[in-house]
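Engineer: sharing a sequence plus its predicted fold:
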Amino acid sequence: MSTEELLAALDDDQRAVAEHLSGPLCVLAGAGTGKTRAITYRIANGVRSGAYNPQTVLAVTFTARAAGEMRSRLRDLGVGGVQARTFHAAALRQLSYFWPTAIGGSVPRIAEHKASLVAEASGRLGLGVDRVAIRDLAAEVEWAKVSLVTAEDYAAQAARTGREGAAGHDHATIARLLSVYEDVKNERGVIDFEDVLLLLVGILLEREDVAAEVRSQYRHFVVDEYQDVSPLQQRLLDLWLGKRREICVVGDVSQTIYSFTGATPRFLTDFPRQYEGAPVVRLVRDYRSTPQVVDLANKVLARAGRYRSSAAVELVAQRPGSVPVRFETYDDDLAEARGVADRIAALSKDGVPLSEVAILYRTNGQAEALEQALAAAGIGYLVRGGERFFSRREVREAIVLLRGAVRSSVGQAMPEAVRDVLASVGWAPEPPSARGAVRERWESLSSLVALADDLHATRGSDLGGLVAELDERMAAQHAPTVAGVTLASLHAAKGLEWDAVFLVGVSEGLLPISLAEGDDAIAEERRLLYVGITRAREHLQLSFGRARTPGGRASRKRSRFLDGIWPDEGSGTRGGLSRRAAARARTEVFAEENPADAELFDRLRGWRGEVATIISKPAYTVLHDTTLQAIATAKPKDLRQLAVLRGIGATKLDAYGPQVLAVVRGEEVDVQEWLAR
């Protein structure tokens, strides 16, 4: 693409971000507004225009997955060499490089977990704590370090910020624990993850020559999820920058949900004051969610009153209208789990892939009943935070075989080569009838097949390119999509999105959690609900059980965050619509809101009906209504433009792409003849 073609792919606000290449910039980006798109196009524009040398750009994210996604997008835009890393990964890389000359020797070993260190420190103090207490104390140690609070200052700082200590221990005891914890680390010759940043900060402060070398290497900075920056991370960022002002920050105060770890939105809200004259761009156009979902999200935030920040963004939906949000009240948690499983089964029959469905909850203890209900319904699922994708045995075996096949598959198309290789470890085109481990193994291998198809269609990758992509994803723990319902806590769901989302347990005591005390804590619980709502693209259901167990006391009440929003019992919206009625509603809403595209949408549906009849399959398996609506709105002119639309994978593109384009052009399509080709 030319620079103008690159920028033409953005809306006006995103383009304002991409065209601002020099000096400080603050981007307030609401959920689903394309912030990653805006900042990657900004970097690409800077490199293409010659304003940036890609090797001098450092993009900082908060998860390895997000960093991997950013690198992937930049590659797709033809921009290589840009460093996209987490704060810790970038700091560790610099620390390892400068340690031999600044300190001498090699960097101490990093302790993967604090538990054993905290347990020993607790034992020395005679605290006699259990596993749960160790976890809470480790979290308090982490908060103190990322907040730049020393053992000497802890009691005063904890009192000032309203922290109540941890595991039932007072501030003085926690302060002693912090001191002994450092002693234990030093005796073992290890450092923790926070030390990586602290030690680098110390080197940059003491060694001006090291600081100068870092600043000569990195001249332009982009920081994503800036509302989650801790004082320690901000201190490091300031040292990276020196006196320069070449920084772009992107964040959303309404998604601040990690205050308990030391994150603070203060740096985001204070940015225009710290960098006087810095422009502030608001991204408000929500391309992710339907108007029904966006309206609910805005209403939840609007009821925050004085606890809603002036920097908060009110979303404006860009997608066509669709089905209403569902609100369900169940007798108990088991009934809720069964009801959710039944609803997921219905969505699956309507063509919503299981990989595009998520169940989100406030605490991990809520997952057990949901897992049982899904298993009983024969619905595959994966628990986010469970075994990592790249740690699975079948995935490790497959990658080894794919590496070995790189040379032997010369001349063979990559998707076919991948299928041949994976067939040797048990993959087949059709899923097995068995459930459990057998089905999970097949789903893992199928996700590799889908990734191969996608890379071949979008990048023209060969087998070597696929292996390289897998190596990078493995390092970043950026797993391909696995065909199963995702179960995740609301915190773990941040940064993700699905076609259908079920928010369970939206009741007092769970949301807000009973442990949340004080106005600030309650405000953060409200933001947590907002994050959960904005994960949904189209289908959203909120529910709770009146009792914890069948026959138990039905004393639960819906969350206070939904007062004035939850429909009255018997209002007609509680139970939602039947599948066919919902489909008709989506069609009618689309026609009303998009009159210029309605005729093309009808023709596309007619074409799809003919295809479905000829191949004897349900219409939704050809292309879903939402995909046809996207086509009718975008009116793609070629296969490249068609391929970028959601729901058009490599297989669909190959099978139906030319026919779809012909329908868009207004041509008569002989479906029988096309399929005979």
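Structural biologist: Yep, it's here.

Engineer: please count neighbours and contacts with C-alpha atoms only from this point.
Structural biologist: Fine.

Engineer: residue 227 contacts residue 266, correct?
Structural biologist: Yes: with contact defined as CA atoms under 8 Å, residue 227 reaches residue 266; the gap is 7.4 Å.

Engineer: can you show me the helices along the stretch 151-300 of the chain?
Structural biologist: Ranges of helices within the stretch 151-300 of the chain are 151-161, 171-188, 193-206, 208-217, 231-241, 266-269, 271-274, 291-302, based on DSSP state H, counting those that start in this stretch.

Engineer: residue 227 and residue 266 - which one has more neighbours?
Structural biologist: Taking neighbours as other CA atoms under 10 Å, residue 227 and residue 266 compare with residue 227 leading, 26 against 15.

Engineer: once you drop chain neighbours, what's closest to that one?
Structural biologist: residue 265 (4.2 Å; CA to CA, 6 or more residues apart in numbering).

Engineer: from what I see, that neighbour and residue 225 are in contact.
Structural biologist: No: contact criterion CA under 8 Å: residue 265 and residue 225 do not qualify, at 9.6 Å.

Engineer: putting a second one here so we can go through both:
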Amino acid sequence: MFTWTDRELNAEQSEAVVAPGNILLTACPGSGKTRTLTYKIAYELSRLESDRQFVVAITYTNRAADEIRERIQDLGVDTARLWIGTIHAFCLEWIIKPYGIYAPDLANGYSIVDLHARERLLEALCEPYRHERITFYDCEYYYTSEGYRLGCPSPGKHASIRRILESYFGILRERRQIDFELILWHALQLTEQFPAISGLLSKLFVCVLVDEYQDTKQIQYVILGAVLRAGQGATRLFMVGDPNQAIYGSLGGYPIELGDLRVLTELPIETRTLSLNYRSSARIIDFFNHFNVHDTVIVAAGEDRLYPSLVSYDRECQKTGLVHEIGTLIRHNIDTLGVRPEQICVLAPQWLHLASMTRQLVATLPDYQFDGPGMVPFARDIENFWYKVARLALTEPSPALFIRRHRWAGEIISALQDAGVPTQHLSRRMLLRDCNAIALEEQGGLAYLRGFFEQLFDRLGIVISNVASLREHYNAFFASSAARIEKLEAEGLTEVGDLAFFKRIFQNRSGITVSTIHGVKGAEFDVVIAYALLDGMVPHFNDPHGEVSARKLLYVVGSRARKNLHLFSEHGRSRGWRGHYEPTRALSDCVFDYDVI
């Protein structure tokens, strides 16, 4: 039986881990949610009684799944009977792959459309609607159990977007392709039409755990609910999250109410809380608690709880002077306060605002590196085969990375099998040995990857051009990467195509992080600097839940900071004929004793 000491978990965390029933756990920021979830999974794994029993954990991102799996392995717990991943990966692995033959659109084979190919297809379909200013970004959609919903916040565009999407769905059917949202839709259809699927899964799953439940979509709740109902109590539920951080409403995410969850699962569900914040100072908590929509209890309990935090809010800065002001704050925190660069994050509501800012900060602060998801020279498309191989190509063999690289090697072998490539002769260690033996002189990122892929598959005796799916993924990977590099170079990141830049993608964060508010959720930093906190951006001008959404976004911004927090609602951002943006009302109305720096 897996055990721990009271130095590893506090009383709230321990009680949640050992609770025998179904739990809905509300965790305030910095309360050790991931640690609690990790220990809960380890505890449940140690109690399994049969080799045919599994613990299933649903995470919001693949990165979160990797982190939790590695933490469990570090605890010395066998993860052979753990399945952990995103809801899309769950639906593929447990529903579509074994039962897709019963779905008409999947019965004759299917492939997952590459993200770059999807973007190019939608861009082409949007072309006739340029006069309506409809772009690829307007075509985001999500499914509910009733059909698809549009993510575009501009109602006037909806009729045209629906015509575009109908064409898009038709082309995917012709090509026998599905995208991530269609994965969920087909999984739902299969579970509804064949209830035995849920029954079989419920016999395998002892416990289903859901991380970040506030970002879960209705269709995802319904799919998991079918499995839990079929288990009639034999499959237990453990859900953890923070409803105050439900900022993905435009994509369909929401925190389900307890009563609705009980009806959906037909389970008796107990609520618990994690209220001790080990991340932020009491002053930081006092600030972001002003935006606490759900009245969550938050108590400062960490080593930095008494830190004399700087919390500043600048409403007078002009847009033209913003880069200078942010640069000054970065230097002050590093040079005067001793903060490490990798513990600083610069935030804005949208990537549109960050592209120019990043370029100017790089020029203003040439001594520092800047890291961010938008600066990655290739898409983090976990379903693209060559992205999987690139992870091995761009990481060095080391004891610290062995477990992770060993797992990646297994994913590559599994993907080769799915593509119809014989792999009987291939093991994970053999694949890693072949990868480690490749030495190239190329200093350009894309050239290096092309050479690495060629040498590796020569060693494996696999001809890429003979395998249609690998060839398609190969072309999409390099086309997408070349387009990203061209765009980033145009924005001033001239080194983005270098091999050294490529290798930074899978290294630990080493520079100042640049991100959107949505992109940084789940992370934490000593210092957070956020700008463009303007009404119409926070929240978006078409957000139907305006005030509440703004408070949730500000709650997320504030709760990322451990020590210092700097906020800007700058002047001079034009709204066209409507004048200029004004400060976010929820922030400008907040009464707080700000510091003057």
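Structural biologist: Arrived safely, thanks for sending. Predicted model only: the values in this text are computed from it and were never measured.

Engineer: to which residue of the second structure is the residue nearest to residue 227 of the first structure aligned?
Structural biologist: In the second structure, the residue matched to residue 265 of the first structure (TM-score structural alignment) is residue 255.

Engineer: ok, now residue 216 of the first structure?
Structural biologist: Matched to the second structure by TM-score structural alignment, residue 216 of the first structure sits across from residue 203.

Engineer: nearest residue to its match in space, please, no chain neighbours.
Structural biologist: Here the residue nearest residue 203 of the second structure, using CA to CA, 6+ apart, is residue 231, at 6.8 Å.

Engineer: gap between that neighbour and residue 237 of the second structure?
Structural biologist: Distance, residue 231 of the second structure to residue 237 of the second structure, by CA to CA, to the nearest Å: 11 Å.

Engineer: which ones are touching residue 335 of the second structure?
Structural biologist: Going by CA atoms under 8 Å, 6 or more residues apart in numbering, residue 335 of the second structure touches no other residue.

Engineer: check the one 5 residues further on too.
Structural biologist: Applying CA under 8 Å, 6+ apart to residue 340 of the second structure gives the contacts residue 334.

Engineer: what does it align to in the first structure?
Structural biologist: The equivalent of residue 340 of the second structure in the first structure is residue 353 (alignment by TM-score structural alignment).

Engineer: same check, this time on residue 227 of the second structure
Structural biologist: Using TM-score structural alignment, the partner of residue 227 of the second structure in the first structure is residue 240.

Engineer: with residue 169 of the second structure instead?
Structural biologist: Match for residue 169 of the second structure (TM-score structural alignment): residue 182.

Engineer: residues near that match, how many?
Structural biologist: Per other CA under 10 Å, the neighbour tally for residue 182 of the first structure reads 17.

Engineer: sec struct for whatever residue of the first structure lines up with residue 523 of the second structure, please.
Structural biologist: Matched to the first structure by TM-score structural alignment, residue 523 of the second structure sits across from residue 496. Of the three states, residue 496 of the first structure takes coil according to DSSP: H, G, I helix; E, B strand; the rest coil.

Engineer: name the nearest residue to residue 496 of the first structure, sequence neighbours excluded.
Structural biologist: Beyond its immediate neighbours in the sequence, the residue positioned closest to residue 496 of the first structure (CA to CA, 6+ apart) is residue 535, lying 6.3 Å away.

Engineer: hang on, that neighbour packs against residue 502?
Structural biologist: No: at 9.9 Å, residue 535 of the first structure does not count as touching residue 502 under the criterion of CA under 8 Å.

Engineer: more neighbours: which of the two?
Structural biologist: Per other CA under 10 Å, whichever of residue 535 of the first structure and residue 502 has more neighbours is residue 535, with 27 against 24.

Engineer: need the counterpart of the more buried one in the second structure.
Structural biologist: Correspondence of residue 535 of the first structure to the second structure, assessed by TM-score structural alignment: residue 560.
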